[in-house]
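Asks: pasting the structure only:
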């Protein structure tokens, strides 16, 4: 397959909402605040971990006087020590990644998640060797929706290689548009808007359907 397929991580390949919510509730408990539900926490995901912690604190009563950084670092320490417990993948996501790799696709990861927890997760899922390029939240000085994250992954590709970004959110859609590449929306992730509002080039709700979408777009898997 002569194509570069780039995937987001949280909300696209993995469902990390439960593990993030559990850490968030540990932080809230330490400062005497009410716990948050997983469904509510999902609305905080998409702009990096520090933004998640900021939204969590604001939602629960405001940022304490000792500042956001303190609670971000506490959250980060707890989460990075064990990012794989309570983690799940979306149905048929792993099988689809393996299939696309076997067909010869160049695979990349573009995520706001930091390198350390991302690599632990990919290693746990035995997916790390299926991807050859990575742009994490701490790889560059910028984050999504800046197109430099996509450009970083594409930097060694041959000119003219079709490139597609697969993600689940408004930020992912904007990233693809900024990079001037097609965007495929996984509709079962953490998006806050309707599919019609996000305006993806293609979308799917079941990973079993992704190869067919790619086949229709690329013309073949050779």
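Replies: Great, that's in hand. Bear in mind the structure is a predicted one, so any value in this text is a computation, not a measurement. Numbering: from 1, shown residues only.
Asks: switch to C-alpha atoms for all contacts and neighbour counts from now on
Replies: Fine.
Asks: for the protein, what spans make up the strands?
Replies: 4-7, 14-15, 88-89, 106-110, 133-135, 163-167, 183-186, 202-204 (DSSP state E).
Asks: what sits up against the first one?
Replies: If I follow you right, that is strand 4-7. With contacts defined as Cα atoms under 8 Å, 6 or more residues apart in numbering, strand 4-7 is touched by 13, 105-111, 154, 161-167.
Asks: second one coming, line it up with the first:
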């Protein structure tokens, strides 16, 4: 079976405000105040917790590797508490997911967010049951851009790994699909949208309504 595998942050959902809030909580605990702002730092937020801590501490001239590692668990705890305060699914995302399922595709998620947090977020948003699989950063011993998590997400969704397509929003997703030898579709409506064309994916997605047709063109259909 052919499968469509989605990245989460910046692809299915705009999580940037809640991620930045968690990072700023850490900076306030350090006595540095809020160091990251939205929307200016939305792209940094979608690079993950350690990247946010690194950027903020660099701006404050407080950069130490030990500080990042020390406060990363603090950030995760803060994020867990406010994980769905401002996060929303992108317009048309779930309609596209349901259209793909109706057309016979398996649908899953492959994210570099820790699996437990990804599960919690999708449950809080009320959409977890729409996806047959969810593979996070710590589900396997490796994470994207290694292709193994993508292939695992496809398998758990009932699909043949080599017959999947990855929907994402970053060079990490583009590199994952390239390493896997499968096509990628990069969204242009996320924080890093203007940068996506330069990555030369197999397709760009400007509106989720267009996704089923793009998928069919790239990997075919599951029709007999």
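Replies: Sure, I can see it. Owing to the predicted nature of the structure, the values given are computational and were not obtained by experimental measurement.
Asks: TM-score for this pair?
Replies: Once superposed, the chains reach a TM-score of 0.88 (TM-score structural alignment, normalised by the length of the first structure), with 221 aligned residues with a Cα RMSD of 2.3 Å.
Asks: how about the helix ranked longest in the second structure: buried residues?
Replies: Using DSSP state H to define each element, the second structure has its longest helix at helix 65-81. For helix 65-81 of the second structure, the buried set under the neighbour-count rule, 16 or more other Cα atoms under 10 Å, comprises 68, 71-72, 74-76, 78-80.
Asks: one step back: with respect to residue 27 of the first structure, which of the contacts of strand 4-7 of the first structure is nearest?
Replies: residue 111 (23.8 Å; Cα to Cα).
Asks: measure residue 25 of the second structure to residue 142 of the second structure for me?
Replies: Separation of residue 25 of the second structure from residue 142 of the second structure (Cα to Cα, to the nearest Å): 29 Å.
Asks: Show me which of the two is the more surrounded one.
Replies: Legend: neighbour count by other Cα atoms under 10 Å for residue 25 of the second structure and residue 142, higher for residue 25 (20 against 14).
Asks: can you pull the contacts of the more buried one?
Replies: 34, 75, 78.
Asks: now residue 48 of the second structure
Replies: 112-113.
Asks: for residue 113 of the second structure, same thing?
Replies: 9, 48, 136-137.
Asks: got it, and residue 112 of the first structure?
Replies: Counted by Cα under 8 Å, 6+ apart, residue 112 of the first structure has contacts 46-49, 136-138, 143-144.
Asks: List buried members of those by neighbour count.
Replies: Buried members of the contacts of residue 112 of the first structure, counted by 16+ other Cα under 10 Å: 46-49, 136-137, 143-144.
Asks: where do the helices sit along the second structure?
Replies: Using DSSP H, helices in the second structure cover 16-29, 42-45, 49-59, 65-81, 93-102, 115-124, 148-156, 171-180, 211-219.
Asks: May I see these arranged in a markdown table, with distance to residue 190 of the second structure as well?
Replies: Below are these laid out as a markdown table (distance: least, Cα to Cα, whole Å):
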| stretch | distance to residue 190 of the second structure |
| --- | --- |
| helix 16-29 | 10 |
| helix 42-45 | 8 |
| helix 49-59 | 17 |
| helix 65-81 | 20 |
| helix 93-102 | 12 |
| helix 115-124 | 18 |
| helix 148-156 | 21 |
| helix 171-180 | 13 |
| helix 211-219 | 15 |
